[in-house]
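Chemist: Okay, here's the prediction I keep looking at, along with the sequence it came from:
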Amino acid sequence: MQVLVAEDDEHINEMLVYRLETAGYDVISFQNGDECWEYLKDTDEPPDALLLDVMMPGMDGFDVLRRLREYDFDPEPAVIIVSGRGLEQDVLTGFDLGVDDYVTKPFSPSEVVARLRRILQ
């Protein structure tokens, strides 16, 4: 299964990629929302899931999610927001936009992988 990680913090990005790869996932990563969206709209085979940060340079994670949900992907990828924005309104915005889960930073990479595995079953 393929997972796309969009996270601007290089350390967190590398940690997520490493943990997902060791769990057996094929991982693509980006450090800004614009590159993430360009990849998604141009691919013939979307990833099975996305891990999106909200606060990224260029397009933020919520904007990527809005566009993703408007696009005609079949099947539609699962989405987990992984963000430092943990206010109730941020979490509610994520769920209103159709996220499958919302994880606030700091987080356990193993927990994120477990949540992803549950969603992809």
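Modeler: Sure thing, it's come through.

Chemist: okay, CA-based contacts and neighbour counts for the rest of this
Modeler: Noted.

Chemist: Now do the contacts for Leu20.
Modeler: For Leu20, the set of contacting residues under the criterion of CA atoms under 8 Å, 6 or more residues apart in numbering consists of Asp26, Val27, Val113.

Chemist: Okay, one more to line up with it:
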Amino acid sequence: MNRILLVEDDEVMPKIIARILPEPEYQVDVAVNGKEAMQKLEDNNYQYDLVITDIMMPYANGFEILSKVKTHDQEHPIPVIIVSNAGNEDMIMEGFKLGVDDFLKKPIIPAELIIRVKRLLMKK
């Protein structure tokens, strides 16, 4: 089973992701804001196979979560996908500078998400 942390403040998105990435192959933990995401990462000792995060959220944005994940264990980094409505070039470039592994624009295309998730999990 692959453990995924989904950080998303839109209440519909976790339901969509749960259908795209079903159990038992994927266990998706959901955090509804950046603060909750940071807590889940710490409570679970960063034992996630992948983090999928939105950029614009309350308390801590996706870039802060990305930075925290990437600086935690540089020898065994957790892959991170940023998913956002905000698709401007500056945000995408900032994400890649901070070490994001992939970037998806909303609305998510299910087949594209599955391919990208599987690719990153195979690398890990």
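Modeler: Received the coordinates, thanks. What you see is a predicted model; the values in this text were computed from it and never measured.

Chemist: what's the TM-score here?
Modeler: Scored against TM-score structural alignment, normalised by the length of the first structure, the superposed chains reach a TM-score of 0.91; 121 aligned residues with a CA RMSD of 1.7 Å.

Chemist: Now the element after the helix or strand hosting Ile52 of the second structure, going C-ward?
Modeler: Using DSSP states H and E, Ile52 of the second structure sits within strand 50-53. Later in the chain than strand 50-53 of the second structure, the nearest helix or strand by DSSP H and E is helix 62-72.

Chemist: what packs against that following helix?
Modeler: For helix 62-72 of the second structure, the elements it packs on are helix 34-43, judged by 3 or more CA pairs under 8 Å, 6 or more residues apart in numbering; DSSP states H and E.

Chemist: repeat that with 6 Å
Modeler: Under the contact criterion of 3 or more CA pairs under 6 Å, 6 or more residues apart in numbering; DSSP states H and E, the helices and strands touching helix 62-72 of the second structure comprise an empty set.

Chemist: Can I get the buried part of the contacts of Leu20 of the first structure as one PyMOL selection?
Modeler: Selecting in PyMOL just the buried members of those, where the criterion is 16 or more other CA atoms under 10 Å, is done with this command:
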select buried, resi 27+113
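
Chemist: got a markdown table for the contacts of Leu20 of the first structure, with secondary structure too?
Modeler: Putting those into a markdown table (DSSP: H, G, I helix; E, B strand; the rest coil) gives the following:
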| residue | secondary structure |
| --- | --- |
| Asp26 | strand |
| Val27 | strand |
| Val113 | helix |
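
Chemist: Return the closest of the contacts of Leu20 of the first structure with respect to Lys105 of the first structure.
Modeler: Using CA to CA, the shortest approach to Lys105 of the first structure within those belongs to Val113, at 14.4 Å.

Chemist: Can you find the partner of the closest one in the second structure?
Modeler: The equivalent of Val113 of the first structure in the second structure is Ile114 (alignment by TM-score structural alignment).

Chemist: Just give the closest residue to Tyr26 of the second structure, not the sequence neighbours.
Modeler: Asn2 (4.8 Å; CA to CA, 6 or more residues apart in numbering).
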